[in-house]
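# Here is a sequence together with a model predicted from it:
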Amino acid sequence: MQPFTTFTGQAIPFGAENIDTDVIIPARFLKTISRTGLGRHAFTVIRANPDNVFDSHAGAPILIAGDNFGCGSSREHAPWALADMGIKVVIAPSFADIFSGNAFKNAMVLVVLPQDAIDRLMDLAMEGQPITIDLENQIVTTPYQDRFAFPMDPFRKHCLMNGLDEIGLTIAMDADIALHEARLVAQRPWIAGAATAGAAG
């Protein structure tokens, strides 16, 4: 995972509410375990309209969505598809819990803001104005001096800012794990003997 501290980019002014994971990436495109290439199938139904915001704002790394984004089935392909589109941040009034967990595990930053802030950011995104997400200070800012504070779980914030996934968290505890194993061998040498015998067999 790449550490995330402060990020500035243009945004896709989507704003629709109750967008489920089947809208994000339809089930017929889930016959793969690869994360690559899913972006071209993201929001297929919506992108069938030639005037859709995803194609008119192609390449924008921030998505502004509506309430309850990511509801529906628990497919991890949803954040995979968003990431393959180049989306790094999604801003919405709320997110479905399972989608939120999947997005976090894939290093996607989810920002929760009230609807009035969403409306303001939608207007600026339509104008092509950039938006800045400052994760350290938990603030979204704009070129017009807007400042919107957002909540963030401390553990998730720590992981995102330090680029730590589950493997990275385990590796970071390497010294503590080694100390525990050494103490365990000293306190219960028969366990070490059994492990050695099992390895030898």
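Looks like it arrived, so ask away. Residues are numbered from 1 along each chain as shown.

# C-alpha only now, for contacts and for neighbours.
OK.

# Hmm, Phe95 is touching Asn68, no?
Yes: Phe95 is in contact with Asn68 according to C-alpha atoms under 8 Å; the separation is 4.7 Å.

# between those two, who's got more neighbours?
Just comparing Phe95 and Asn68: by other C-alpha atoms under 10 Å the higher neighbour count belongs to Phe95, 23 against 19.

# Which residues are in contact with that one?
Asp67, Asn68, Phe69, Gly70, Cys71, Val112 (C-alpha atoms under 8 Å, 6 or more residues apart in numbering).

# what's the closest of those residues to Cys159?
Nearest to Cys159, judged by C-alpha to C-alpha, of the contacts of Phe95 is Val112 at 17.7 Å.

# mind checking how far His77 is from Ile46?
Remark: distance between His77 and Ile46 (C-alpha to C-alpha, to the nearest Å) = 18 Å.

# Comparing these two, which residue is more hemmed in?
Neighbour count, other C-alpha under 10 Å: between His77 and Ile46, His77 has more, with 27 against 14.

# try it against this one:
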Amino acid sequence: MDRLSRISGRAIPFGAKNIDTDIIIPSKWLKTITREGLGEGAFETIRTEPGNVFDDPAYADAPILIAGDNFGCGSSREHAAWAILDLGIRAVIAPSYSDIFSGNAVKNGILPVVLPQEAVDRLLEIARDGHPIDVDLETQTVTTEFQDRFTFEIDPFRKHCLLNGLDEVALTLERQAAIGHFESQRASAQGWLAHGTNS
């Protein structure tokens, strides 16, 4: 997982509320065994609408998505986070998220920023006008060139994981020496566990 510290650039001014994971990535895309290419199916039903923000060239390669309340509700599919990441989005800003989506986002290197609705509305306005937004995880702030400054909270453990690019495998490997020491001591004290018993 890539480290994440600061994300700057244009933001996709989506803003819709109660977007569930089936809208983020329809179930027909869940047969894949790889994370790559899911961006093609991301927000598929919305992208059939003419003039949708996801296919607007003005927001091509935007690394930030501004969403509405209760983003990522519905099923627990991790493919939703994979699809958003495959679109190139590294931060989502919304008033609230489904707990499962929020956890999946962090595990895949996406920062879920929670801000009050008034702040989200202001950022939507700025994004629609084509101005960049800056999200700084270190300082836990979202800023604009118009002197807007919004602070957000994040669990310290999640912040640590994102800043250091640590997914669950990498977190385990951080403890490799301690795990090795434990296994060595266990083998000495209870060698029969490793070799089985003769009957």
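The structure has been received and is ready for your questions. The model shown is predicted, which means the values in this text are computed figures rather than measured ones.

# I'd like the contacts of Phe95 of structure 1 as a markdown table, with distance to Gly168 of structure 1 and secondary structure appended.
Output for the contacts of Phe95 of structure 1, formatted as a markdown table (distance: C-alpha to C-alpha, whole Å; DSSP: H, G, I helix; E, B strand; the rest coil):
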| residue | distance to Gly168 of structure 1 | secondary structure |
| --- | --- | --- |
| Asp67 | 32 | coil |
| Asn68 | 30 | coil |
| Phe69 | 28 | strand |
| Gly70 | 26 | coil |
| Cys71 | 28 | strand |
| Val112 | 26 | strand |
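
# Quick one: which of these is the most crowded by neighbours?
Counting neighbours by other C-alpha under 10 Å, the top entry in the contacts of Phe95 of structure 1 is Gly70, with 29 neighbours.

# Need the counterpart of that residue in structure 2.
Alignment note (TM-score structural alignment): Gly70 of structure 1 maps to Gly72 of structure 2.

# From Gln117 of structure 2, how far out is the alignment partner in structure 2 of Leu121 of structure 1?
Alignment note (TM-score structural alignment): Leu121 of structure 1 maps to Leu123 of structure 2. To Gln117 of structure 2, Leu123 of structure 2 is 10 Å away according to C-alpha to C-alpha.

# between these two, who's got more neighbours?
Higher neighbour count among Leu123 of structure 2 and Gln117: Leu123, with 25 against 14, using other C-alpha under 10 Å.

# can I assume that one sits in a helix?
Yes: with DSSP: H, G, I helix; E, B strand; the rest coil as the criterion, Leu123 of structure 2 is part of a helix.

# Now do the contacts for it.
Ile66, Ile133.

# And it, how far from Ile7 of structure 2?
15 Å.

# Please apply the same query to Gln185 of structure 2.
Distance from Gln185 of structure 2 to Ile7 of structure 2, by C-alpha to C-alpha: 45 Å.

# Between these two, which has more neighbouring residues?
Each of Gln185 of structure 2 and Ile7 has its neighbours counted (other C-alpha under 10 Å); Ile7 has more, 19 against 12.

# dump the residue contacts of whichever residue in structure 2 pairs up with Pro61 of structure 1.
Here Pro61 of structure 1 is matched to Pro63 in structure 2, going by TM-score structural alignment. Going by C-alpha under 8 Å, 6+ apart, Pro63 of structure 2 touches Ile7, Ser8, Gly9, Arg10, Ala11, Gly88, Ile89, Arg90, Ala91.
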